[in-house]
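Q: My questions concern the predicted model and sequence given below.
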Amino acid sequence: MRRQRRRAVIMLAGLMNAFLGTNIGYSAGIIHLGLLEKHKKSPNVVFWAGALFSSLLCLAGPISSVAVNALSCRSTIFLGSFLSFVGFMVSSFVSSIEIVVFSYGIVAGLGQSMIYSGTVLATGFHFHDNPSVATGVVVAGAGMGVAVFPMFTEFLIETYGIDGTFLLLSAVSLQVVVFNMCIDTHELENNRKETSMTFKMKVELIFQELRKIFSMGAYLQFCISIFCWSTSVNTSVLLLPQYYVSTGSSHTEAAILMSLYGITGCFSRILTGLAASDPRVDGKLLYMGSYIILGLSTFFLPLIGNYFPGKVFYSLMLGIYSSNVWSLLTPITIEIVGIQQMPTAFGMELLIGGIGFLIGPIIGGKTCT
């Protein structure tokens, strides 16, 4: 009973870490509009700021995995919280968009990645026997944030401007430290450390694991699929508020529509985690079917996107069928490579997804420009 209570506390702490520390990337579209208002003469550079920030959540996955292997999940989350705090803080005091690209796009983005990776991997270690439900609850924290933060960020920008918004977001990122105190280091994590005491041995172990996991055909195909969906989904999330405004919606309506995307995504993550925990349900089938439906919805967006009900419909579909993948990554990864190789495999998945997250908005931004 005591072990179950402890695991419940860790799961709830992970949910709050995801809520406070990893969801701001889903407000990147709102922040993007605020940066465009301040830096009207540098729209292409502004695209780089938002694209880097939202993509580094995944793109910095290998760096986060190295931090987990070298330190621990808990220490990695602490480090990520500090980096996010510094990145947003610096962004609030500088006037150069190039510095904002570095501080907001890279430093804060790296911090978000460390918080997310550390939280999800800690959940995977503590719930390694049945990770689907716990992972679904934890990543639902990010879904809750998507529901809250677009409206919250829009309110901050209207009230305090983009500089004041960055300052307050830095304080939000630092709150992750409070809930991270509830997450301890699992014995499986300690066992991994005991097998590689020196830095050289740790590097050799990582490369051995990389060779092993990429020799698996199923894992290679899984990574290809991650690249495909990440390229398209992040383009939608980052540029969708701008698209809504360009088709007649106000900034507030665009924020409401993105919050709707977050609300549905929150429920989708939890329900998908519950469904995937049933041994009769194939998580890979859920994963594949979701993106077939989302692809069809996106194909018809130009036909319905000029009308508010059509925008509501697409936001609902985007939330339901793009958010549930985060509940499926960990259990599918464990099924393919096993619990011992999970941190390294998960880091590579985030890297591949991050490349797609970066490429998609840049291409989409140039097309819009």
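A: Sure thing, it's come through. Numbers count the residues shown, from 1 in each chain.

Q: For the rest of this, base every contact and every neighbour count on C-alpha atoms.
A: Fine.

Q: Which neighbouring elements make contact with the strand or helix carrying S297?
A: Using DSSP states H and E, S297 falls within helix 283-299. Where contact means 3 or more C-alpha pairs under 8 Å, 6 or more residues apart in numbering; DSSP states H and E, helix 283-299 is packed against helix 308-323, helix 325-337.

Q: also this one, for the comparison:
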Amino acid sequence: METKRYSAYSFVLILAMFVLFALSSGIAYSFGLYHLIFLEVFQKGSTITAWISSINMGMQGFVAPVASLLSDRIGLKWTAMVGGFLSFVGLLVTAFAPNIHVVFFSIGILTGIGFGIVYTMGTVVIALHFDRWRPIALAIAQSGLNVGSFVYPIFGEWILGVYGWRGTMLVTSALTLNMVAAGAVIREKLPTQAEKSADDAESKPTQSGRRQMWTNWKYWLCHVLCFFMYFALISFTTHIASYAQYLGHSDSNTVMLISIQALSGFICRNGLSFVASLQRTDIYWLLFVTTLVPGLCHFMVTFSDSFVMLCVSTMLHSIIYGTIGPVFIEVICLILGAEDFALGYGCLEVSMAVGALLGPPASGFAYEGSGSYETSFYVTGTSLIIAAFCTIPLALNRNTQSTVISESETKEVNNV
């Protein structure tokens, strides 16, 4: 198979997708800061307030198949731009919200839909444009998530002190308009059925690719894996700041904890992308290990009340960001082909959304029911361990022919 050649546009594309991830996922993964604000402003309790981030994360996944189908109609570029505009509108409406119910709609639904469209398009564009260096390209682009999560809590805390929470929403909404400009950079086109190669991942030439995807048990097992992974991931991200306050740590330490999670996630994502790109790496067992270790750290976070233990546990948890990025997507590219990747990955995001939707409230319920925050981390840690063991059948029943999205499956981009 001929290796795809890249031009200067390839680097511009990575930079544009970096901006998309930084402004969408970076802000979304900083909802631990908003959780504290909305708890104080609306006085509705941890379980109800946690639904804001749950609905947002849930909508990001539920809208993914729609985004994939929409991109078939109007193209990847215009779909990404629509997502950026919806994100702006949702945050703008939040600035004038009189009660938490409006916030459920504005941040939860509108901004969630926008962020979901942007995240799906950014992932699909990178996966289709690159082949040999896909894990590294994807890791660099998705590092925007970690950079945004690292910078935004510090930036957001400063804005809060100057303009209040409503002013913070206005400034953040203006920032998200940059996603519209970043989406305009996209030239990539979805591959057509005619461009599908005979050696598509784990598919038979005599069968329809879409039918093969829906009847592939490995693909459905990936849905189970996604559910348990995001159930734990979003719960930890939402509640770790509240848990730090529960232990008596200062607000500055709480914000620092969110930034530490983002910085360590950046390091883990890029480190794992390099490991995943090595020819000797067994990508399936790498997925197992990088899912199991964060699960164990959820139990470790309860071992001590010290801030050092919180930091160490948070850094180990951040391995999961590398797992859901370059590692897991590389596995999906082996199970699916280019023709089915956009829709297949979009549907997987629905399972991610269900997990993200149920995880934070379930953790909040476990805390309020038991009176101990440790119980919520036992629940999320068990969830990640289940996700890790879902990868074992994939590793033991893999296709012996490694497949990547080839040049023939991707529309050529003109040199600039």
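A: Cool, the structure landed. Quick caveat, the model's predicted, so the values are computed rather than measured.

Q: Overlay the chains and give the TM-score.
A: Here the TM-score for the pair of chains, by TM-score structural alignment, normalised by the length of the first structure, is 0.90; 354 aligned residues with a C-alpha RMSD of 2.1 Å.

Q: Could you point out the helix or strand that follows the helix holding S297 of the first structure?
A: Downstream of helix 283-299 of the first structure (by DSSP H and E), the next one is helix 301-304.

Q: what sits up against the helix holding S297 of the first structure?
A: Here helix 283-299 of the first structure makes contact (C-alpha atoms under 8 Å, 6 or more residues apart in numbering) with W229, A276, Y314, M317, L318, Y321, S322, N324, V325, L328, P331, I332.

Q: Also stretch 260-267 of the first structure?
A: Looking at what lies outside stretch 260-267 of the first structure - C-alpha under 8 Å, 6+ apart - the contacts are 139-148, 312, 315-324.

Q: what does stretch 247-254 of the first structure give?
A: M151, E154, P241, Q242, Y244, V245, G305, N306, F308.

Q: now stretch 383-392 of the second structure
A: In contact with stretch 383-392 of the second structure (C-alpha under 8 Å, 6+ apart) are residues 221-222, 224-226, 228-229, 231-232, 284-285, 287-289, 291-292, 294-296.

Q: hmm, 10 Å instead?
A: For stretch 383-392 of the second structure, contacts defined as C-alpha atoms under 10 Å, 6 or more residues apart in numbering pick out 218, 221-233, 284-298, 320, 355, 359, 377, 380-382.

Q: which residues in the second structure does the helix holding S297 of the first structure align to?
A: Aligned by TM-score structural alignment, helix 283-299 of the first structure falls on residues 283-299 of the second structure.

Q: after superposition, how close is the matching stretch to the first structure?
A: Its aligned residues in the first structure lie a mean 1.3 Å from stretch 283-299 of the second structure after superposition (mean C-alpha distance after the TM-score superposition for the first structure).

Q: ok, which stretches of the second structure are strands?
A: Ranges of strands in the second structure, per DSSP state E: none exist.

Q: hmm, back to that, what are the buried residues along the helix holding S297 of the first structure?
A: G283, L286, Y287, S290, Y291, L294, G295, S297, T298 (16 or more other C-alpha atoms under 10 Å).

Q: next one: stretch 234-254 of the second structure
A: 234-244, 249, 254.

Q: other SSEs contacting the helix of greatest length in the second structure?
A: The helix that spans the most residues within the second structure, counting by DSSP state H, is helix 134-176. Judged by 3 or more C-alpha pairs under 10 Å, 6 or more residues apart in numbering; DSSP states H and E, the packing partners of helix 134-176 of the second structure are helix 8-23, helix 25-28, helix 31-42, helix 76-94, helix 112-129, helix 251-277, helix 319-322, helix 328-335.

Q: can we see that at 8 Å?
A: helix 8-23, helix 25-28, helix 76-94, helix 112-129, helix 251-277.

Q: closest one to A194 of the second structure among the ones you listed?
A: Nearest to A194 of the second structure among those is helix 112-129 (15.7 Å), distances taken as C-alpha to C-alpha.

Q: Just give me the mean distance for that closest one relative to the first structure.
A: Helix 112-129 of the second structure sits 0.8 Å off on average (mean C-alpha distance after the TM-score superposition for the first structure).

Q: What residues in the first structure pair up with that helix?
A: Residue span in the first structure matched to helix 112-129 of the second structure, by TM-score structural alignment: 109-126.

Q: ok so, going back, of the contacts of stretch 247-254 of the first structure, just say which sits nearest to Q208 of the first structure.
A: Distances from Q208 of the first structure to the contacts of stretch 247-254 of the first structure, taken by C-alpha to C-alpha, are shortest for P241, at 43.3 Å.

Q: list the contacts for the closest one?
A: P241 of the first structure sits in contact with G29, I30, H251, A254, A255, M258, where contact means C-alpha under 8 Å, 6+ apart.

Q: can you check A137 of the second structure too?
A: I14, I126, F130.
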